[in-house]
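Q: Generate a structure from the sequence data that follows.
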Amino acid sequence: MVEFAPLAMPQERRLQTLAVLLWVFSFLVLTQLCIAAFIGLLCTRFWLCAVLYVAWWCLHRHTLRRGGRCVEAVRCRVLWKYLRDYFPTVLVKTAELDPSRNYVAGFHPHGILGTSSFLNLCTESTGFSALFPGIRPYHMTLPLFFRVPFLRDYFMFFGLVTSDKESGAHVLSRKEGGSLLAIVVGGAREMLDARPGAYTLLLRHRKGFVRLALEHGAALVPIFSFGENELYGQVKNPPGSWLRQIQNQLQQVMGFSLPLFHGRGVFQYSFGFVPYRWPITTVVGKPIEVQKMLHPSKEEVDHLHQRYLKELCNLFETHKLKYNVPADQHLEFC
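A: Down below sits the predicted model:
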């Protein structure tokens, strides 16, 4: 039975739905549109524009590994406030961050679209700069997206940087401090476990972010986003199933996963690709002090990694009852 949306809807809610539609649209087809636009320019009388863009790309090819090109006007657009209010999304601070220090933040979970990490770290819709004055967030994402014409520049406008060691090292090597390098540690593979009521994190063997923090003496900050996994349902794909095997193979080939997710529609609530209206609360934990080690040993990395897991679990257990997580629900690491 299809449940239709009421005809009489406040304008505010319509604008929120429009904002989330644009967000989903950009996630699903913006890459293809950018490629098509570039090829289209080459095949028309405006081919010179495409050639000039390639020249400009080559001239600034190292920018994405040197902190990107963040534009505050893009981060502060009113569109993101409507997107925030659709769920709604709230950012919660539990401790101060010293602007004279650099930080490596682990963001959990990935979810299907990574909505909360985008809203909190790539826009000012939840007031990151007001909560943490003097701190500039840099959000790591797949290098694949920075190989797409026009899309690479659009991503850099939000403070997104490529997820390689060179890029992270540049952000964390700033002596004046004030940089927060955010890493969605579970990455694209964690999308395959994103479903309502699931709290499985791909983290047990992910230690690169810990080693990066040790090499630069950057404090580790655990961040957990309650509600992220509730935004979409997903077709059952338990480990070992034929569907999960296909998804894992595609992930190895393309570098990202293809979850079969579903949500609601625009004019009905029963099916579609629009996320459910579910509140998201992103809690920023207390920084874990890290002693700088240029060449940390495996034992030192493992020790700090275990401490990080413990602090992340403490953060989850402390706040879960406030945000409708059952008392018997705990984090699981794989």
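Q: use CA for all of it now, contacts and neighbours both
A: Noted.
Q: buried residues in whichever helix in the chain runs longest?
A: Looking across the chain with DSSP state H, the single longest helix is helix 11-42. By neighbour count with 16 or more other Cα atoms under 10 Å, helix 11-42 contains the buried residues 15-21, 23-24, 30-31, 34, 38.
Q: now the residues you listed as CSV including distance to residue 149?
A: Formatted as CSV, those follow (distance: Cα to Cα, whole Å):
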residue, distance to residue 149
15, 29
16, 29
17, 28
18, 26
19, 24
20, 24
21, 23
23, 19
24, 20
30, 11
31, 9
34, 6
38, 7
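Q: all helices of the stretch 51-200 of the chain, in order?
A: In the stretch 51-200 of the chain, helices defined by DSSP state H, counting those that start in this stretch lie at 72-75, 78-86, 115-117, 128-131, 151-157, 165-172, listed in chain order.
Q: Which of the ones you listed sits closest to residue 194?
A: Taking Cα to Cα, helix 115-117 is the member of the helices of the stretch 51-200 of the chain nearest to residue 194, at 12.4 Å.
Q: ok, of the buried residues of helix 11-42, which one's closest to residue 78?
A: The nearest one, if we look at the buried residues of helix 11-42 relative to residue 78 and count by Cα to Cα, is residue 19, at 9.7 Å.
Q: Who are the contact partners of the closest residue to the closest one other than its chain neighbours?
A: Excluding its sequence neighbours, the residue lying closest to residue 19 (Cα to Cα, 6 or more residues apart in numbering) is residue 83, at 5.3 Å. By Cα atoms under 8 Å, 6 or more residues apart in numbering, the residues touching residue 83 are 16-17, 19-20, 23.
Q: For the comparison step, fold the sequence that follows:
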Amino acid sequence: MKTIIAAYSGVLRGIACTLILMYILCTDCWAIAALYLAWLVFDWNTPKKGGRRSQWVRNWAIWRYFRDYFPIRLVKTHNLLTTRNYIFGYHPHGIMGLGAFCNFSTEATGVGQKFPGIRPYLATLAGNFRMPILRDYLMSGGICPVNRDSIDYILSKNGSGNAIIIVVGGAAESLNCTPGKNSVTLKNRKGFVKLALRHGADLVPVYSFGENEVYKQVIFEEGSWGRWVQKKFQKHIGFAPCIFHGRGLFSSNSWGLLPYSKPITTVVGEPITIPKIDNPSQKDVDFYHSIYVDSLIKLFDKYKSKFGLPETEVLEVN
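A: This next block holds a predicted model:
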């Protein structure tokens, strides 16, 4: 039961704390909530400046229950120099990016021991940091907004040894994730490469085998009304509403919102050395983007059979 509760504890705790804060404002203890909100105004830009991580929170025992539920595993293939900064491209998104969360915003799989001296920052929607309490909870895990201001600060004013993890496919990729399918949305996603060039941050391809297996999703065809609605949400709100299901609370044979306990293995590939170019041309971006795509495909092909896929499986790059 602990492992099942752990699977959603992060999201539920953030939402619960926000609701509690709203409730306190309506009680005799309203001054406590008012003081927090006043401090929030003063602290508003902290997420854009590297946040406020807590090793205590990252090492909570509940994250180990979360890890063991699937289980989730982190595989290191190469050393990372602490004198460099990095941008990890995480693939695929899956429904919720559970492997990305467990591996890089907690210490459950030993990222700190496997990559000593490297500070991982998992980038997520900036809108999450507008929610009181939840923002502080996210920052404590080393999570940062996926916007230019935040990434520029970490890569230019926070020293070296920083690794920003960007789920490159984003919401668009989540619309196509389904068990048995290995595809990434990457062909026209080049912004992360331009950021890497501007800061001279090395690119690191990361592939999570099993990320698409933990939920089942209703896939709407291109041109259908369902896909139209999803794309409108994605464009105006920043996320795409997926119709999906997992298992029930008491039985793996029933439908529910808990993820299936399928193994997720996240493989961190070889870093690609990137030069610092203040104003990279489109030719520069295209060149290093092609190198990155080739490196990701090679990483997938090298480890696919080791983690349960047939040799004939091909990574689909859209």
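Q: Reformat the helices of the stretch 51-200 of structure 1 as a markdown table; add distance to residue 45 of structure 1.
A: Shown next, in a markdown table, are the helices of the stretch 51-200 of structure 1 (distance: least, Cα to Cα, whole Å):
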| stretch | distance to residue 45 of structure 1 |
| --- | --- |
| helix 72-75 | 30 |
| helix 78-86 | 34 |
| helix 115-117 | 39 |
| helix 128-131 | 44 |
| helix 151-157 | 22 |
| helix 165-172 | 37 |
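Q: Tell me which of these sits most buried.
A: helix 115-117 (a mean of 24; mean count of other Cα atoms under 10 Å).
Q: which residue numbers in structure 2 go with that helix?
A: Aligned by TM-score structural alignment, helix 115-117 of structure 1 corresponds to residues 98-100 of structure 2.
Q: Quick check: the matching stretch compared with structure 1, mean distance?
A: Superposing on structure 1 and averaging over aligned pairs (mean Cα distance after the TM-score superposition for structure 1), stretch 98-100 of structure 2 comes out at 0.3 Å.
Q: Show me the contact partners of that stretch.
A: Stretch 98-100 of structure 2 is contacted from outside by 72, 90, 122, 208, 211, 264-266, using Cα under 8 Å, 6+ apart.
Q: Could you dump these into JSON lines and include distance to residue 201 of structure 2?
A: Converted to JSON lines, the contacts of stretch 98-100 of structure 2 look like this (distance: Cα to Cα, whole Å):
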{"residue": "72", "distance to residue 201 of structure 2": "27"}
{"residue": "90", "distance to residue 201 of structure 2": "15"}
{"residue": "122", "distance to residue 201 of structure 2": "16"}
{"residue": "208", "distance to residue 201 of structure 2": "22"}
{"residue": "211", "distance to residue 201 of structure 2": "26"}
{"residue": "264", "distance to residue 201 of structure 2": "27"}
{"residue": "265", "distance to residue 201 of structure 2": "25"}
{"residue": "266", "distance to residue 201 of structure 2": "21"}
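Q: I'd like to know which of the residues you listed is nearest to residue 105 of structure 2.
A: Set against residue 105 of structure 2, the nearest of the contacts of stretch 98-100 of structure 2 by Cα to Cα is residue 122 (6.3 Å).
Q: Give the burial count for that closest one, as a bare number.
A: For residue 122 of structure 2, the count of nearby residues is 25 (other Cα atoms under 10 Å).
Q: Show me what it lines up with in structure 1.
A: By TM-score structural alignment, residue 122 of structure 2 lines up with residue 139 in structure 1.
Q: Ok, residue 269 of structure 2 next?
A: In structure 1, residue 269 of structure 2 lines up with residue 285, judged by TM-score structural alignment.
Q: Could you find the closest non-adjacent residue to that match?
A: Leaving aside its chain neighbours, residue 285 of structure 1 sits nearest to residue 222 (5.2 Å; criterion: Cα to Cα, 6+ apart).
Q: residue in structure 2 matching that neighbour?
A: Residue 222 of structure 1 maps onto residue 205 in structure 2, by TM-score structural alignment.
Q: hang on, isn't that match packed against residue 291?
A: No: look at residue 205 of structure 2 against residue 291 with Cα atoms under 8 Å: they stay out of range, at 10.4 Å.
Q: So these two - more neighbours on which side?
A: Comparing residue 205 of structure 2 with residue 291 by neighbour count (other Cα under 10 Å), the higher total belongs to residue 205, at 25 against 12.
Q: Tell me how far the more buried one lies from residue 168 of structure 2.
A: Distance of residue 205 of structure 2 to residue 168 of structure 2, computed by Cα to Cα, to the nearest Å: 10 Å.
Q: got any residues that touch both of these two?
A: With Cα under 8 Å, 6+ apart, residue 205 of structure 2 and residue 168 have common neighbours 89-90.
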